[in-house]
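*Asks:* Would you be able to build a 3D model of this:
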Amino acid sequence: MVQYHGQAYGGEFVRVFITGITGPVGSALADYLVALPGVEVHAFKRWRSDTRPIAHLAGRITLHEGDIEDPYSVMRAVERAAPDRVYHLAAQSYPSESWDAPIVTMRTNVEGTINVLEAVRRHAPRARVHLAGTSAEYGWVQPEDTPIPETHPTRPLSPYGVSKVAAGLSGLQYAANYGMHVVVTRSFNHVGPHQGDRCAIQTFCRQMALIEYDRQEPVIYVGNLEARRDFTHTRDVARALWLLLDHGAPGEIYNLCSGVATRIGDIVAMVQQHGRVPTEVRVDPARLRPSDEPLLVGDNTKLRQTTGWQPQITVPMIVEELMAYWRERLASGG
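*Replies:* Coordinates of the predicted model:
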């Protein structure tokens, strides 16, 4: 049985340290962890980060401020937290922005990851560490090569994808050379509250809510409707991450995905069905990418067999929840 601070899990307590806690996965993970018995949550955030996604957790988690690019603040936070588990989720996570800021993307995602790994190596060497990667590491994948397994070659097509390949390999290097317990995930599309509207499902639900509140003409603007993507709810992701540090092998990579591809046009139709007013769908050329993979779906067999995890929240359930989320935000003046 794995030991934490001399206590078996399920005993006195487990200390967890999360970077990127104000993001959609970080906040969902914090929600999941505070409901578990004997789990003490520490988190690392920038002073300027929007804390509204975790405002309801005030007094239930310990926050450490700093910057992931500053090795001293990361080192100090890890030393104070003395974690048993580390979830490194902080990142510059938008491929489109990585083209405008490639150096910042590399510093945040590569140097930031090394800062975390070094801090853990020095101050919590027995901690189990999770590093969040992305399906963007695979790059362009032909439909016949899907669902994508972890063994598929990495051919990233953006500075963001390159940075995540480098960050993941850094983690594997620390596992191999220092004996650290590091596991890496390659995440496909994650969806949940506190995400903003950059994800396709989010932007459709937000537009419908704006239309219902008479703040947008009754038109949902879309990009490529024929693309098919793999979506997983952030609450399912949180469960997977906890199980993965229980059962995942150090030095291994796991796809974190639903294993199911949904056509974007079908998601738009679901949003319209949930809408309270009739709408038109119109293609916005600005939303069309120069290159857009027709099908991106991951193979989650390795994760399921290792942890027993199964996704529980379907795309129709996601749409229903996010419609309610955006209506509530607009009703409260958001």
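
*Asks:* going forward, measure contacts and count neighbours with C-alpha atoms only.
*Replies:* Noted.

*Asks:* Could I get the contacting residues of D284?
*Replies:* Y221, V222, G223 (C-alpha atoms under 8 Å, 6 or more residues apart in numbering).

*Asks:* Most neighbours among those, which one is it?
*Replies:* When neighbours are counted by other C-alpha atoms under 10 Å, V222 leads the contacts of D284 with 20 neighbours.

*Asks:* I figured that one hits E280, correct?
*Replies:* No. Counting by C-alpha atoms under 8 Å, V222 does not reach E280; the two are 10.5 Å apart.

*Asks:* Proceed likewise with the subsequent sequence, for comparison:
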Amino acid sequence: MAQSMPTTAELLGTRQRILVTGGAGFIGGAVVRRLLRESDAVVFNLDKMGYASDLTSIEEVIKELGVEHQQRHQLQAIDLCDADAVEKAVQQANPDLVMHLAAESHVDRSISGPGVFIESNVTGTYNLLQAVRSHFEQLTPERREQFRLHHISTDEVFGSLGREGRFSETTPYDPRSPYSASKAASDHLVQAWHHTFGLPVVLTNCSNNYGPWQFPEKLIPVVALKAAAGDSIPLYGDGLNIRDWLYVEDHVDALLLAACRGTSGRSYCVGGHGEKTNQEVVNAICHQFDQERPESAPHAKLIQRVTDRPGHDRRYAIDPSRISTELGWQPRHNVEEGLAETVAWYLSHQDWCQTVRKQAGYDGGRLGINQAKTN
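*Replies:* Okay, the predicted model is just below:
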């Protein structure tokens, strides 16, 4: 059983102005919803409103809470690559805490067009660090004591594992894709601004997230939606690549703990104790469809092996001992339960999936095949 978690309001304490970058994205949106539901903080949502950005889930929470809470969510539709706009946005937010989740994050897209990943994840993080540094230096001593910039990153910066071992905070960096290389660079920038300029920072590196409201280009929503439509389900290579699956709400628990109670300058690895091969994940989704739609069983007949992704890391797995021991975090969902809930959610929200796909100009097809493009 997981330990009892402090409430969001207890974790925040006197921090009442929270800046979340990428708050219209999948994980960022989950953070924003939690802050709105479980605290009185004002949330400044800095998001460029790109292809994977969507405010539907946040709007639903505000509707639940009542119109009097509308002013607690302040959208700042800004691209982190615009340094002047970022500086003005940070000044306007005047934050007690910054949670930096904005990032281009899809490996296949980074193969097709790596340039935007360098711009968003590296230059964008640099611009944010400079703006936040200026803000921090103007704070009163009391607010400085409470202030943190929390940089959210990925386990992919550590490269690929063999059959044994797990990533931890001491694992050497070894990124293998344009995406993971850009995230590794942003991690190093954050640590440099801590050591050189004294900016109080906390870093977290997480495993693969899944759950409701994820843009339908990632494995679990893609498989669920293709199974629902009776379309072929693509499985890269031999299907034996392993990921450590982390339910998004469990990740939010970890993020708030790290942001509010983590030690400045320290990093924390967050994993869901949910290692599964891609084949196992796809089979589990097909099995769920067999139970719910037996007339179309077996859904596994839809699985089609396709050419593997270039540079496809073989295995990711995280040892979350530090965040569990130091901060008391434990995941509340096992992967079987979380996967079943997630697939059911996508089946009941197919209209939303179609809408965001259309807005993004994404037809559900495979990305990352063309390695020749450079931007």
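
*Asks:* re the thing from before, keep only the contacts of D284 of structure 1 that are still in contact in structure 2, please.
*Replies:* Mapped onto structure 2 and checked by both residues aligned by TM-score structural alignment, their matches' C-alpha atoms under 8 Å, the contacts of D284 of structure 1 keep the contacts Y221, V222.

*Asks:* Strands of the stretch 51-200 of structure 2, start to end?
*Replies:* In the stretch 51-200 of structure 2, strands defined by DSSP state E, counting those that start in this stretch lie at 73-77, 97-100, 148-154, listed in chain order.

*Asks:* Mean distance between the last one and structure 1 after superposition?
*Replies:* Strand 148-154 of structure 2 differs from its equivalent in structure 1 by a mean of 1.1 Å after superposition (mean C-alpha distance after the TM-score superposition for structure 1).

*Asks:* which residue numbers in structure 1 go with that strand?
*Replies:* Under TM-score structural alignment, the match for strand 148-154 of structure 2 in structure 1 covers residues 128-134.

*Asks:* Go ahead and name everything in contact with that stretch.
*Replies:* Residues outside stretch 128-134 of structure 1 that contact it (C-alpha under 8 Å, 6+ apart) are 84-89, 113, 161, 164-165, 167-168, 171, 180-188, 241, 245.

*Asks:* That stretch: how far from the chain's middle?
*Replies:* A distance of 10 Å separates the centroid of the chain from that of stretch 128-134 of structure 1, by C-alpha atoms, centre = their mean, to the nearest Å.

*Asks:* same deal with stretch 260-267 of structure 2?
*Replies:* When distances are taken as C-alpha atoms, centre = their mean, stretch 260-267 of structure 2 is centred 19 Å away from the chain's centroid.

*Asks:* which ones are touching V237 of structure 1?
*Replies:* When contacts are counted by C-alpha under 8 Å, 6+ apart, V237 of structure 1 is found next to V25, L29, H190, L256.

*Asks:* Same check on I323 of structure 2?
*Replies:* If a contact means C-alpha under 8 Å, 6+ apart, then I323 of structure 2 has A254, A258, Y268, C269, V270, W329 as its contacts.

*Asks:* same check, this time on W140 of structure 1
*Replies:* Taking C-alpha under 8 Å, 6+ apart as the criterion, W140 of structure 1 is in contact with R155, P156, L157, E293.

*Asks:* surely the last one meets V141?
*Replies:* Yes. At 7.1 Å, E293 of structure 1 counts as touching V141 under the criterion of C-alpha under 8 Å.

*Asks:* So if I had to pick from the two, which one is more boxed in?
*Replies:* Summary of the neighbour comparison: E293 of structure 1 and V141, criterion other C-alpha under 10 Å, with V141 having more neighbours (19 against 15).

*Asks:* Contact partners for the more buried one?
*Replies:* With contacts taken as C-alpha under 8 Å, 6+ apart, V141 of structure 1 has the following neighbours: E293, L295, L296.

*Asks:* Distance check, the closest residue to R144 of structure 2 other than its chain neighbours against Q91 of structure 2.
*Replies:* Nearest-residue entry for R144 of structure 2: F136, 6.6 Å, with adjacent residues in sequence omitted and distances by C-alpha to C-alpha, 6 or more residues apart in numbering. F136 of structure 2 sits 10 Å away from Q91 of structure 2, taking C-alpha to C-alpha, to the nearest Å as the criterion.

*Asks:* Tell me which of the two has more neighbours.
*Replies:* Between F136 of structure 2 and Q91, F136 has the larger neighbour count (other C-alpha under 10 Å), namely 22 against 14.

*Asks:* What is the aligned counterpart of that one in structure 1?
*Replies:* Taking TM-score structural alignment as the criterion, the aligned counterpart of F136 of structure 2 in structure 1 is A124.

*Asks:* what do you get for Y247 of structure 2?
*Replies:* Using TM-score structural alignment as the criterion, the counterpart of Y247 of structure 2 in structure 1 is H233.

*Asks:* and the gap between the residue lying closest to that match once chain neighbours are set aside and L330 of structure 1?
*Replies:* In space, and not counting its chain neighbours, H233 of structure 1 is closest to V191: 4.9 Å by C-alpha to C-alpha, 6+ apart. Shown here: V191 of structure 1 relative to L330 of structure 1, a distance of 19 Å by C-alpha to C-alpha.

*Asks:* Of those two, give the one with the bigger neighbour count.
*Replies:* Regarding V191 of structure 1 and L330, a neighbour count based on other C-alpha under 10 Å identifies V191 as having more, with 25 against 15.

*Asks:* Brilliant, that's me finished.
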